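J.: here is a sequence together with a model predicted from it:
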Amino acid sequence: MSEASNAETAYTGPLVLREFDGGVLRLTLNNAPANALSIALMEELKGHLDAAGQDRDVRVVILAAAGKLFSAGHDLKELTLHRADEDRGRSFFEKTMKLCSELMQTIVHLPQPVIAEIDGLATAAGCQLVASCDLAICTDTSTFCTPGVNIGLFCSTPMVALSRNVHRKQAMEMLLTGETIGASDARDYGLVNRIVPKQYLTQAVNLYAQSILSKSSLTLKIGKEAFYRQSEMSLSDAYDYTVQVMVENMLARDAEEGIAAFIGKRKPEWTGE
């Protein structure tokens, strides 16, 4: 949970920095020191992601953060200001949580893979952001928690992403105790893929990005969508669905090219079709 200043004060620059190079879009949370997920930051980040989803030149998205914290979650001071509203903040709370949920679903539904690059603390909705990404690489000093229970606010929306990526018992442990876990536990729980020393973090993330760039963008789009859809189905329904996905994928030009290249022992030339 954030202890950052409310969003109506101080910083007026971009809350999300955008860099694009060779098919890789890097979006950096720029709301130091806590990178709190204020309304303004979430709207800005979602705007970048929505645009990326329509841009065929974007092949991979990296989500990073400036400063010592990845993200301390929602801005509690921003939320608290609205307790003085006539409805005690209900409308603003609904707006905040709905926008956050839409942001997380945007990441999941984005056709491109999204890699979280974490150096520092990711807590509450910040932890939810990590869990929502397709891959997550962190430094060995990074930490994670869902501490809402400590202040009387159960992390119910972070729970959605957490419970879909972390083993059930470990997810409940994080949610019920609010305790912070280190990078090693986060990897064991399934929250992150890999731990690297701080000086190699960006290099490691870029290696993942380059590996993804070498694949067919269409194939990755098909696969990412199918992965999340089938995971919510029964075993039988999942197989029925993925059979059709495989058939349609086989008919794609990139699959025809990839198989021909494999048989011919040459490098495939992808067209994204």
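T.: Structure's in. What do you need?
J.: going forward, measure contacts and count neighbours with C-alpha atoms only.
T.: Noted.
J.: against residue 159, how distant is residue 233?
T.: 19 Å (Cα to Cα, to the nearest Å).
J.: compare these two and say which is more crowded by neighbours.
T.: residue 159 (22 against 12; other Cα atoms under 10 Å).
J.: which other residues reach stretch 182-192?
T.: For stretch 182-192, the surrounding residues in contact (Cα atoms under 8 Å, 6 or more residues apart in numbering) are 130-131, 135-144, 162, 165-167, 170, 193-195.
J.: same deal with stretch 10-19?
T.: Residues contacting stretch 10-19 (Cα under 8 Å, 6+ apart): 25-31, 40-41, 44-45.
J.: quick check: the farthest pair among those?
T.: 25 and 40 (20.4 Å; Cα to Cα).
J.: out of these two, which sits in the more crowded spot?
T.: Each of residue 25 and residue 40 has its neighbours counted (other Cα under 10 Å); residue 25 has more, 22 against 15.
J.: nearest spatial neighbour of that one, skipping sequence neighbours?
T.: Closest residue to residue 25 apart from its sequence neighbours, by Cα to Cα, 6 or more residues apart in numbering: residue 61 at 4.8 Å.
J.: what strand or helix carries that neighbour?
T.: Using DSSP states H and E, the element containing residue 61 is strand 60-65.
J.: which other helices and strands does that strand contact?
T.: For strand 60-65, the elements it packs on are strand 24-29, strand 114-118, helix 201-213, judged by 3 or more Cα pairs under 8 Å, 6 or more residues apart in numbering; DSSP states H and E.
J.: show me what the helix or strand just after the last one is packed against.
T.: Translated: helix 201-213. Using DSSP H and E, the helix or strand that directly follows helix 201-213 along the chain is helix 217-230. With contacts taken as 3+ Cα pairs under 8 Å, 6+ apart, helix 217-230 sits against helix 235-251, helix 253-263.
J.: residues near residue 21, how many?
T.: So residue 21, with other Cα under 10 Å, has 9 neighbours.
J.: measure it to residue 240 for me?
T.: 39 Å.
J.: how about residue 9?
T.: Residue 9 is 53 Å from residue 240, by Cα to Cα.
J.: more crowded one of those two?
T.: residue 240 (12 against 8).
J.: who's in contact with the more buried one?
T.: Going by Cα under 8 Å, 6+ apart, the list of residues near residue 240 is empty.
J.: equivalent analysis for residue 149, please.
T.: Going by Cα under 8 Å, 6+ apart, residue 149 touches 155, 175-178.
J.: now with 10 Å, please.
T.: 155-156, 174-179 (Cα atoms under 10 Å, 6 or more residues apart in numbering).
J.: alongside the first one, take a look at this:
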Amino acid sequence: MSAPGTAVSPSPDTLVLLDIDAGIATLTLNRPQARNALSREMMLTLQARLDAVAADPEVKVVVLAAAGPVFCAGHDLKELRAARGHDHHLATFRQCARLMTTIVKLRQPVIAKVHAMATAAGCQLVASCDLAVAAETASFATPGVNIGLFCSTPGVAVSRAVPAKLAMEMLLTGDAIDAATAAAAGLVNRVVPAAELDAAVAGLAARIAARSPRVLTLGKETFYRQREMDLEDAYAYTAEVMALNMGLHDAGEGIDAFLGKRPPSWQGR
């Protein structure tokens, strides 16, 4: 949940910072005075940044980071209370759902770089990313039940990332889990000392960015689609995708490079 508001929020141009280097786009939530709470303006800005990197052919990997002492405290509760009314609230939660779906459907892999607490929609944000690396100082919670606002929409992403029993415990109690528990449950891929977080994320992002961007996009899309199918349909679908993949230039180049014991030269096609 969000913290009480303090200073005036940054302008829309600085709410989410964007830095692109060596094919890696880093998006940094930059509303630290409000614990990076997801106001409607914050969500719109992050959505615009994601749409921009999706259209940038030079970007191969996206890293989602945050400034300040909290990764993301969820929805902006002051904003929700100030703008009372079903229609406004529904629009806000639908906007959030669109944002999370965009991350899953983004053509590039998205890595969450979690240095601190991620709660409610902030935990949802982490769970929606393809990969997540957390510092030992990070923690995760869906504490809406504590204030009478059950974390139903965060539960969509969290329940798809961790076992059902743990998801229900988090949702029903609002209790936080530490980074080690999150890693054991599959919410994050690995946990590192806080001082090593930057290097760990940079190394992971660079390894992924070194692969064929066309194959990364195909692979991410295929992974999420086959997860929703039964076993036979999943195998039928992925057989078609593998045959399509074999026809790509980069597959031929990759196999020839492997057989020839040389580095591949990806063309992204």
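T.: Thanks, I have the structure now. The model shown is predicted, which means the values in this text are computed figures rather than measured ones.
J.: got a TM-score for the pair?
T.: TM-score of the superposed chains, computed with TM-score structural alignment, normalised by the length of structure 2, equals 0.97; 266 aligned residues with a Cα RMSD of 1.0 Å.
J.: quick check: closest non-adjacent residue to residue 69 of structure 2.
T.: Nearest to residue 69 of structure 2 is residue 116, by Cα to Cα, 6+ apart, at 6.5 Å.
J.: now the contacts of stretch 10-19 of structure 1 as JSON lines including distance to residue 125 of structure 1?
T.: Listed next are the contacts of stretch 10-19 of structure 1 as JSON lines, based on distance: Cα to Cα, whole Å:
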{"residue": "25", "distance to residue 125 of structure 1": "22"}
{"residue": "26", "distance to residue 125 of structure 1": "20"}
{"residue": "27", "distance to residue 125 of structure 1": "17"}
{"residue": "28", "distance to residue 125 of structure 1": "16"}
{"residue": "29", "distance to residue 125 of structure 1": "13"}
{"residue": "30", "distance to residue 125 of structure 1": "16"}
{"residue": "31", "distance to residue 125 of structure 1": "15"}
{"residue": "40", "distance to residue 125 of structure 1": "15"}
{"residue": "41", "distance to residue 125 of structure 1": "13"}
{"residue": "44", "distance to residue 125 of structure 1": "16"}
{"residue": "45", "distance to residue 125 of structure 1": "14"}
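J.: can I have the buried ones of those residues as a PyMOL selection?
T.: In PyMOL syntax, the buried subset of those is picked out as below (16 or more other Cα atoms under 10 Å):
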select buried, resi 25+26+27+28+29+30+31+41+44+45
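J.: wait, which of the contacts of stretch 10-19 of structure 1 is closest to residue 3 of structure 1?
T.: residue 31 (12.3 Å).
J.: looking at this, the closest one is in a helix?
T.: No - using DSSP: H, G, I helix; E, B strand; the rest coil, the assignment for residue 31 of structure 1 is coil, not a helix.
J.: hmm, residue 200 of structure 2 is touching residue 134, no?
T.: Yes - Residue 200 of structure 2 is in contact with residue 134 according to Cα atoms under 10 Å; the separation is 9.4 Å.
J.: what about the longest helix along structure 1, how far off from structure 2?
T.: Determined from DSSP state H, the single longest helix within structure 1 is helix 90-109. With the two structures superposed, helix 90-109 of structure 1 lies on average 0.6 Å from its match in structure 2, counting by mean Cα distance after the TM-score superposition for structure 1.
J.: matching residues in structure 2 for that helix?
T.: Alignment of helix 90-109 of structure 1 against structure 2: residues 86-105, by TM-score structural alignment.
J.: for the alignment partner in structure 2 of residue 231 of structure 1, grab the count of nearby residues.
T.: In structure 2, the residue paired with residue 231 of structure 1 according to TM-score structural alignment is residue 227. Counted with other Cα under 10 Å, the neighbours of residue 227 of structure 2 add up to 10.
J.: contacts only, for residue 227 of structure 2.
T.: Residue 227 of structure 2 neighbours (Cα under 10 Å, 6+ apart): residue 234.
J.: ok, now residue 78 of structure 2?
T.: Here residue 78 of structure 2 is in contact with 2-5, 37, 39 (Cα under 10 Å, 6+ apart).
J.: what of residue 83 of structure 2?
T.: 77, 89.
J.: residue 146 of structure 2 versus that one, what's the distance?
T.: From residue 83 of structure 2 to residue 146 of structure 2 the distance is 21 Å (Cα to Cα).
J.: for residue 171 of structure 2, same thing?
T.: 10 Å.
J.: these two: which is more packed in?
T.: Neighbours were tallied for residue 171 of structure 2 and for residue 146 using other Cα under 10 Å; the higher tally belongs to residue 171 (25 against 15).
J.: assign that one to helix, strand or coil.
T.: Under three-state DSSP, the three-state class of residue 171 of structure 2 is helix.
J.: that one: what's it in contact with?
T.: Counted by Cα under 10 Å, 6+ apart, residue 171 of structure 2 has contacts 120, 141-146, 150-152, 154-155, 158-159, 165.
J.: to which residue of structure 1 is it aligned?
T.: Using TM-score structural alignment, residue 171 of structure 2 pairs with residue 175 in structure 1.
J.: ok, residue 207 of structure 2 next?
T.: In structure 1, residue 207 of structure 2 lands on residue 211 (TM-score structural alignment).
J.: measure its match to residue 204 of structure 1 for me?
T.: 11 Å.
J.: what's around residue 241 of structure 2, how many residues?
T.: The burial count for residue 241 of structure 2: 15, using other Cα under 10 Å.
J.: next: residue 153 of structure 1.
T.: Neighbours of residue 153 of structure 1 using other Cα under 10 Å come to 10.
J.: any idea what it aligns with in structure 2?
T.: Here residue 153 of structure 1 is matched to residue 149 in structure 2, going by TM-score structural alignment.
J.: doesn't residue 143 make contact with its match?
T.: Yes - using Cα under 10 Å, residue 149 of structure 2 is in contact with residue 143, at 8.5 Å.
J.: which neighbours do those two share?
T.: In contact with both residue 149 of structure 2 and residue 143: residue 1, using Cα under 10 Å, 6+ apart.
J.: residue in structure 2 matching residue 164 of structure 1?
T.: So, by TM-score structural alignment, residue 164 of structure 1 is matched to residue 160.
J.: distance of residue 23 of structure 2 from residue 45 of structure 2?
T.: 21 Å.
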